[in-house]
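Participant: Pasting the sequence and the predicted model now:
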Amino acid sequence: MPYIPHTPEDLREMLAVIGAASVEDLFTEIGPDMRPKRFDLPKGRSEMAVVKHMEHLSARNRSDLVCFIGAGVYDHYIPHAVDALTSRGEFYTAYTPYQPEASQGTLQAIFEYQTAVTRLLGMDCANASVYDGGTALFEAIMMAVRATKRTRVVVSGTVNPIYRTMLASYTCNLNLEFVNVPGRGAETDIEALKAAVDDKTAAVIVQNPNFFGSIEDCTDLFAHAKSKKALSIVSAYPVMQAILKTPGAMGADVAVAEGQSLGMPMSFGGPYLGIMTCTKEMVRQMPGRIVGRTKDTKGRTGYVLTLQAREQHIRRQKATSNICSNQALCAMRALVHMCLLGDEGLRRTAALCVERAHYAAKRLTELPGVTLLNKGSFGNEFAIRLPMSALEAIDKLSAKGFVPGFPLGRYYQGMDDVLLVAVTERRTREEIGVMAELLGGIL
């Protein structure tokens, strides 16, 4: 029996109702060159054979490596209570809370998450949420385009290049003009960004700390953008925001972030959490789910989806966004993680990451031929230039149980010998010292 048990007569009746001659007619909008010619699927296997095969593949993964990789995804410690609480059935299986009378727990959790991230980023409003940091940045751009009716976007070259690649992909058919402003080494070129923002600019996009880990104050840039009636968008790192000047304090209109550092494992790239926050003036452009708190007819506190009708998800091109799957579980993990750590815990975590990153930078730059690219302040991430290929260094140290960082040559011309090193609270001084000694041994 086929997977969909419709008889040929069933198919003929359905096709007749919609006026199609065949099932193939339903795909005429997809060009022939984009359709698969065949599916070369292997023959089915028994359960025992499949389990053995998957165990073999799993055994090839290296979970024992000491990780200094960052570039938007970080190896932070996750308290066991995060898994214990979010794996409860009422959270783990909860789906879209369209019926508030039956979903008060889920709605309250979403509201509390929104409250926590707006306080963390110093903004007015938040949604809950989108897929990851890159899609959040794309959605922020679309908010700016809708709000300003402009199509020119100025982007700093120190914004995560993986996100910039995603933006190019997501917007390739939207007739947007992107102006990429290169950084000055590891620093954002604030003056060049100001010069690039004009009366036709929809938004200017920066990252803080930037992709190289450098910390910068963009207040003057955002004030300049406002004078041109352009919007300011910041891509932030949530953990570092516990001790840095917030996007709100700088005057940002929209602040987004990758929420993975708040209670989600690195997990081969997902699922992650796209945090989105904005000013009150921009909230009606915000995509996705927004929960508000109100009172019922008896004066009791209640929570509801607000500024969004159910039809948001079926309005196709008229919707502010077509992101409508359940991101609430990842948001729940971030909320539980933030609540477990609290204000003081988040600040201590961020400060510990910074302290150990600076210790690592000191140890590494003491090695012959190793130099630091960051000229100013940096957080828990920094870039070093090596007297050898960064990929070669990674290969040699990985064989010894250490991944020393992220190679930048793939994304930045002339940086084949540059390594981006990230240090979290999980990295001990002993591990940093061993990594420095191993690197010194191959230079």
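Facilitator: Done, it's in. Numbering: from 1, shown residues only.
Participant: make it CA atoms for all contacts and neighbour counts henceforth
Facilitator: Fine.
Participant: any idea which element residue 105 lies in?
Facilitator: helix 104-121 (DSSP states H and E).
Participant: Quick one: list the elements packing against that helix.
Facilitator: strand 125-126, strand 274-278, strand 291-295, strand 301-305, helix 328-365 (3 or more Cα pairs under 8 Å, 6 or more residues apart in numbering; DSSP states H and E).
Participant: now those in TSV, with mean neighbour count and distance to residue 379?
Facilitator: Shown next, in TSV, are the helices and strands packed on helix 104-121 (neighbours: other Cα atoms under 10 Å; distance: least, Cα to Cα, whole Å):
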stretch	mean neighbour count	distance to residue 379
strand 125-126	26	25
strand 274-278	29	20
strand 291-295	15	33
strand 301-305	18	37
helix 328-365	20	5
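Participant: ok, structure two:
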Amino acid sequence: MRYLPLTPAERADMLGVIGVDTVDALFEDVPAAARLPGPVPGLPMHASEMAVDRHMSALATKNLSAGAAPFFLGAGAYRHHIPASVDHLIQRGEFLTAYTPYQPEIAQGTLQVLFEFQTQVARLLGTDVANASMYDGSTGCWEAVVMAGRVTRRKKAVISGGLHAHYVATCQTMAKFTGDELVVGTPALSADTDDEEVIAAIDGQTSCVIVQYPDMLGRIPDLEAIAAAAQAHGALVIAVVTEPVALGLIEAPGHIGADIVVGEGQSIGVGLNFGGPYLGLFGCREKYLRQMPGRLCGQTVDAEGRRGYVLTLSTREQHIRREKATSNICTNSGLCALAFSIHMTLLGGEGLAKLARINHQAARRTADALAAIPGVSVLNDAYVNEFTVVLPREAREVVRELADRGVLGGVPLGRLYPGNDALAKGLLVCASELTTDADIEAFASTLSEVLEGVPA
């Protein structure tokens, strides 16, 4: 395809059609402070390909990669072992190059993969049905809010303070355009979840209650109590799972009252990948099936009685009239969904439970080692593989010093909640099957050195 730049007259015609005078007017929603008046300062206007490659390679060497150091980061993105067979299989041509299954007669393999994925997700989340994936957990969370509004015909969502800050921010961004009211709880460095605060905020105008399970600090809320309160007011419960491995050890949220369950599937089969692409999981009760966003693949038989797979439900605007669509999400994270499905197949139900127990044991050993350090306390009474510790100093400073000494020692809550001084000393720590005793010893000893001399 030839590159044909627009002439000034053509640009003017296009701007006139959409009703603005200049291209800059299209960026009014971007804060002025975030817009540059010209080229990026200090960046040369041109450079050779070799020079750029040398420069970028030099920058890359400054990274401390996940596999090169003791690693205790979590907070919605997790480092787990991915069997070599996962990457081998997803790179097969029929999977890697497949686009989207519009025509069942030529996409039976793709449709079957998505059907099996849906089955696994529904069983994992404890829901009746699951769709063929979303972009990621945070956008899936917002889609659940919109879905709850359609079901209840209400516009108020109560959000637990334990919901991941990035998920909250995604909902707040989208609510600006829909007029939904979001009642967001305030996270606190406490062993207790904010169940009572959430329940107290539910009223007759509430469409849904959003609760993370386990929550942002690794605590496990009482979903059954929240579900009972929501049901009494005709509201739906949306459970958010950012770490699906945890469901190998604790009850699936769909079995204990959640009407809609969404989550991030990255930790099963999908690497950290510098933040993406990731995989959104979405399941719900069968009675809400037709309000579910995205696509649903189904199993049927053809005219000769042979098993076949079809696109049973497709409620996105690319397929139907925009005003009838339940979502503007235009595709599923197909390759990531396949990786998830292959890894889950290799694990099986018993394997997932065993993996979760190994994760929990690693987390317990880590928590015990950190709790033995003067001035450090473990916040949680219960957790799976992620927990919060309280430090005698601001956690962001400590994390930087740990990284300088070759340890990736958790996610400071101050980074996720800037300006919240009450959370500044909180450090979210995650352990997994990849966490060794040597890693734990290095973390504990390095943290002791960093905190040496700080009053307990």
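Facilitator: The structure has been received and is ready for your questions. Nothing here was measured: the structure is a model prediction, and the numbers come from that model.
Participant: circling back: what's the closest of the helices and strands packed on helix 104-121 of the first structure to residue 77 of the first structure?
Facilitator: helix 328-365 (9.5 Å; Cα to Cα).
Participant: what does stretch 272-283 of the first structure correspond to over in the second structure?
Facilitator: Aligning stretch 272-283 of the first structure against the second structure (TM-score structural alignment) gives residues 278-289.
Participant: So which residues make contact with that stretch?
Facilitator: 121-122, 125, 127-131, 133-140, 151, 254, 259-266, 270, 292, 333, 336-337 (Cα atoms under 8 Å, 6 or more residues apart in numbering).
Participant: still on that earlier bit, mean shift between the helix holding residue 105 of the first structure and the second structure?
Facilitator: By mean Cα distance after the TM-score superposition for the first structure, the fitted helix 104-121 of the first structure averages 0.4 Å away from its aligned residues in the second structure.
Participant: so where is that helix in the second structure?
Facilitator: With TM-score structural alignment as the criterion, helix 104-121 of the first structure aligns to 108-125.
Participant: ok so, going back, let's have the helices and strands packed on helix 104-121 of the first structure in a markdown table, adding distance to residue 71 of the first structure.
Facilitator: Output for those, formatted as a markdown table (distance: least, Cα to Cα, whole Å):
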| stretch | distance to residue 71 of the first structure |
| --- | --- |
| strand 125-126 | 24 |
| strand 274-278 | 15 |
| strand 291-295 | 31 |
| strand 301-305 | 34 |
| helix 328-365 | 14 |
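Participant: can you tell which of those is closest to residue 50 of the first structure?
Facilitator: helix 328-365 (29.2 Å).
Participant: how near is the residue nearest the centre of the first structure to residue 159 of the first structure?
Facilitator: For the first structure, the residue nearest the mean C-alpha position is residue 133 (1.9 Å; Cα atoms, centre = their mean). Distance of residue 133 of the first structure to residue 159 of the first structure, given as Cα to Cα, to the nearest Å: 11 Å.
Participant: tell me, what's touching the two both at once?
Facilitator: residue 235.
Participant: Which position in the second structure pairs with residue 208 of the first structure?
Facilitator: With TM-score structural alignment as the criterion, residue 208 of the first structure matches residue 213.
Participant: repeat for residue 333 of the first structure
Facilitator: Aligned partner of residue 333 of the first structure by TM-score structural alignment: residue 339.
Participant: Residue 86 is in contact with its match, correct?
Facilitator: Yes - counting by Cα atoms under 8 Å, residue 339 of the second structure sits close enough to residue 86 to count as a contact (5.9 Å).
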